[in-house]
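[1] just need the structure, nothing else, for what follows:
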Amino acid sequence: ATRLGRRVLAVYFVGSQGSVVPGRKTPWERLDKRFQTCGERSMLAFFAEMQPGNILLSRASRSDRDELEGMKASSKFLAKMVDIMSLQYVNGMHPDMANGVIAQFPADVCAVSPAQDTSCTPESLEEYAKLTSGNFTLLSVEGTHMGCLKPPLGSDACDLHEKVLRHMVAEYKSQPLEAWRRRLEELQQDLVFGRLIARDGPGVGDASRAMQRAHAWVALNPWSGEDEVKGQIAKLQRFLETQI
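    Below you'll find the predicted structure:
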């Protein structure tokens, strides 16, 4: 977003441990330093706290060094998980915030706080407002650090997905779709007030229903790209040419 400028509409941050602020070390760099100093068990304890329902992580974080090595030897899943965590969070890469690689950018920022993630409170995310010269939005969703990514048991709806998608649809319209929506409204008015004359008989009703179907398609496809919109325009145009 810093490099691409206004070509980026928005940046979403979900479950980050604090805000990214220009000129200040990122939360990920601070975690790197902490885990390098305190060791593997500190890393496991941190992620066990992020995922309170993960029994394997919880047990591993409480084990002494020999017990942990034994657990990794008997569980390829745990060994791989620890390797990935170490790669990402102990020996990971992070931007040099002192040289302006990440600076304030014009894209909007939306920060998301999982309600059951104690390391990612709404208050800890408020400084994301300093990262953008555009709009800043703070959302709170149900779930833990990782649990927010999926629906709760017994539900088909994921609060994170629902709220982020609603935010995207409300804030960032498809420009070709919006242009056609306005044109449809003009056509509808022209038909109603007689500026477009439909053929005698069923023509008026058929044209009105075609307009209604077109409006319904617009409502159901809020992120349609230019090619899809052009296809729907051509379809309606061909039909109206037979009726008007």
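[2] could you use CA atoms for every contact and neighbour count after this?
    Fine.
[3] surely Cys110 is within a strand?
    Yes - under DSSP: H, G, I helix; E, B strand; the rest coil, Cys110 falls within a strand.
[4] and Lys72, what element?
    helix 65-74 (DSSP states H and E).
[5] which other residues reach that helix?
    Contacts with helix 65-74, where a contact means C-alpha atoms under 8 Å, 6 or more residues apart in numbering, come from Ala60, Leu78, Ala79.
[6] so which bits of that helix are buried?
    Across helix 65-74, burial judged by 16 or more other C-alpha atoms under 10 Å covers Leu68, Met71, Lys72.
[7] for stretch 231-244, same thing?
    Buried residues in stretch 231-244 (16+ other C-alpha under 10 Å): Leu236, Leu240, Gln243.
[8] how close does the last one sit to Val204?
    Separation of Gln243 from Val204 (C-alpha to C-alpha, to the nearest Å): 8 Å.
[9] now the strands: where do they sit in the chain?
    Per DSSP state E, the chain carries strands over the ranges 10-14, 108-114, 136-141.
[10] need the winner for burial among those strands.
    Neighbour counts (mean count of other C-alpha atoms under 10 Å) averaged over each of the strands of the chain peak at strand 108-114, with a mean of 24.
[11] so which elements touch it?
    Counting contacts by 3 or more C-alpha pairs under 8 Å, 6 or more residues apart in numbering; DSSP states H and E, strand 108-114 packs against strand 10-14, helix 122-125, strand 136-141.
[12] want to put them side by side, so please do this one too:
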Amino acid sequence: MTIQKQMFVPTLVQLLVLVPVILLSLSSRRDSQASLAQSQERTQHITELKDLSERTNRYYHEKIHRSDLQTEIEKSLEQARTSLTATEARDVLETIDTCQGKIVAAKQRNAEIERTLVQLTDLSIRQSNGYIEQVATKLADPNQDDSVTTLERLVIIGANINTTSNLTVRSLFYRVASDPTAETELIAFLDTAVENTKRDIQRLANTPFAALPIEAQKANQTIHGLVTEYIANLKTMAQDKTLL
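    The predicted structure is shown next:
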């Protein structure tokens, strides 16, 4: 073997060893860069999920239904759904989406219930106060006070109780969302109101005022049903909130 060939062999061996090392180094660098990119991407996704969770928290704790905040959450969900491809991430998003949908529906329904309850109690209070004012005006007039019957005078007491009861119902209703003890108190109060109205129906039967307790009973039963649904919705929202 010539000297030139003898020198070429070690050089070739060195190249054969060096090339894989270089390739391995380049591959390792690419893997490192890819790993860094994946890590940064995961960090971004985690930030997005945290932001989404924060928005959902804000929505849940808002007393009223806010369509603007709901829109923000839906937009964040769509952005996260587009950027996240892992199965685990999709599962998380689906859970958030489902729970958020239930919370939105429950809040919207509770807002409707609140409006209806306020309308019912307002109407009942106006009717009671209107009757009290009408009879009190007659009693204050020397020319009409004798025309007020004993029954009309007694009905004033019932009308006053009705006004007070409606105000109590509304007060307890507004406490329910923040005070769990108000739930039991409100249901018990409504149960008592329904029973009292049954007795009023019997007492005023076959009198000019027979229709009053019947209408009051319908209102009490409607309010009882609405309150029961409202409380159930609050519990549903609280349960779904724990899954977010």
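[13] TM-score for these two?
    Once superposed, the chains reach a TM-score of 0.30 (TM-score structural alignment, normalised by the length of the first structure), with 113 aligned residues with a C-alpha RMSD of 5.6 Å.
[14] next, format the contacts of helix 65-74 of the first structure as a markdown table and append neighbour count.
    Listed next are the contacts of helix 65-74 of the first structure as a markdown table, based on neighbours: other C-alpha atoms under 10 Å:
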| residue | neighbour count |
| --- | --- |
| Ala60 | 21 |
| Leu78 | 17 |
| Ala79 | 16 |
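[15] the host helix or strand of Gln239 of the second structure packs against which elements?
    Assigned by DSSP H and E, Gln239 of the second structure falls within helix 211-242. Helices and strands touching helix 211-242 of the second structure, by 3+ C-alpha pairs under 8 Å, 6+ apart, are helix 3-61, helix 87-140, helix 180-203.
[16] tabulate these (TSV), appending distance to Leu212 of the second structure.
    Putting these into TSV (distance: least, C-alpha to C-alpha, whole Å) gives the following:
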stretch	distance to Leu212 of the second structure
helix 3-61	40
helix 87-140	10
helix 180-203	8
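[17] with distance to Ala159 of the second structure and mean neighbour count added, can I get the ones you listed in a markdown table?
    Shown next, in a markdown table, are those (distance: least, C-alpha to C-alpha, whole Å; neighbours: other C-alpha atoms under 10 Å):
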| stretch | distance to Ala159 of the second structure | mean neighbour count |
| --- | --- | --- |
| helix 3-61 | 38 | 13 |
| helix 87-140 | 5 | 16 |
| helix 180-203 | 11 | 16 |
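[18] can you tell me which of the ones you listed is nearest to Lys75 of the second structure?
    helix 3-61 (9.5 Å; C-alpha to C-alpha).
[19] distance between the closest one and the chain's centre?
    45 Å (C-alpha atoms, centre = their mean, to the nearest Å).
[20] ok, now stretch 134-143 of the second structure?
    49 Å.
[21] before we move on, what about stretch 164-183 of the second structure?
    17 Å.
[22] buried stuff in it?
    Residues of stretch 164-183 of the second structure classed as buried by neighbour count (16+ other C-alpha under 10 Å): Ser165, Asn166, Leu167, Val169, Arg170, Leu172, Phe173, Val176, Ala177, Ala182, Glu183.
[23] what's it in contact with?
    117-118, 121, 124-125, 185-186, 189-190, 193, 227, 231, 234.
[24] now do 10 Å
    By C-alpha atoms under 10 Å, 6 or more residues apart in numbering, the list of residues contacting stretch 164-183 of the second structure from outside reads 63, 114, 117-118, 120-125, 128, 158-159, 161-162, 184-190, 193, 220, 223-224, 227-228, 230-231, 234-235.
[25] rewinding a little: okay, the strands of the first structure in CSV with distance to His167 of the first structure next?
    Below are the strands of the first structure laid out as CSV (distance: least, C-alpha to C-alpha, whole Å):
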stretch, distance to His167 of the first structure
strand 10-14, 11
strand 108-114, 9
strand 136-141, 9
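[26] which among these is found nearest to Arg213 of the first structure?
    With respect to Arg213 of the first structure, and counting by C-alpha to C-alpha, the nearest of the strands of the first structure is strand 10-14 at 31.3 Å.
[27] packing partners for the closest one?
    strand 108-114, strand 136-141, helix 159-171 (3 or more C-alpha pairs under 10 Å, 6 or more residues apart in numbering; DSSP states H and E).
[28] compare those and give me the one nearest Leu56 of the first structure.
    strand 108-114 (21.9 Å).
[29] quick one, that closest one and strand 10-14 angle?
    10 degrees (axes from the mean of the first three to the mean of the last three C-alpha atoms, to 10 degrees).
[30] the inter-axis angle of strand 108-114 of the first structure versus strand 136-141?
    Using the same axes, to 10 degrees: strand 108-114 of the first structure against strand 136-141 is 20 degrees.
[31] and strand 108-114 of the first structure with helix 159-171, angle?
    Using the same axes, to 10 degrees: strand 108-114 of the first structure against helix 159-171 is 160 degrees.
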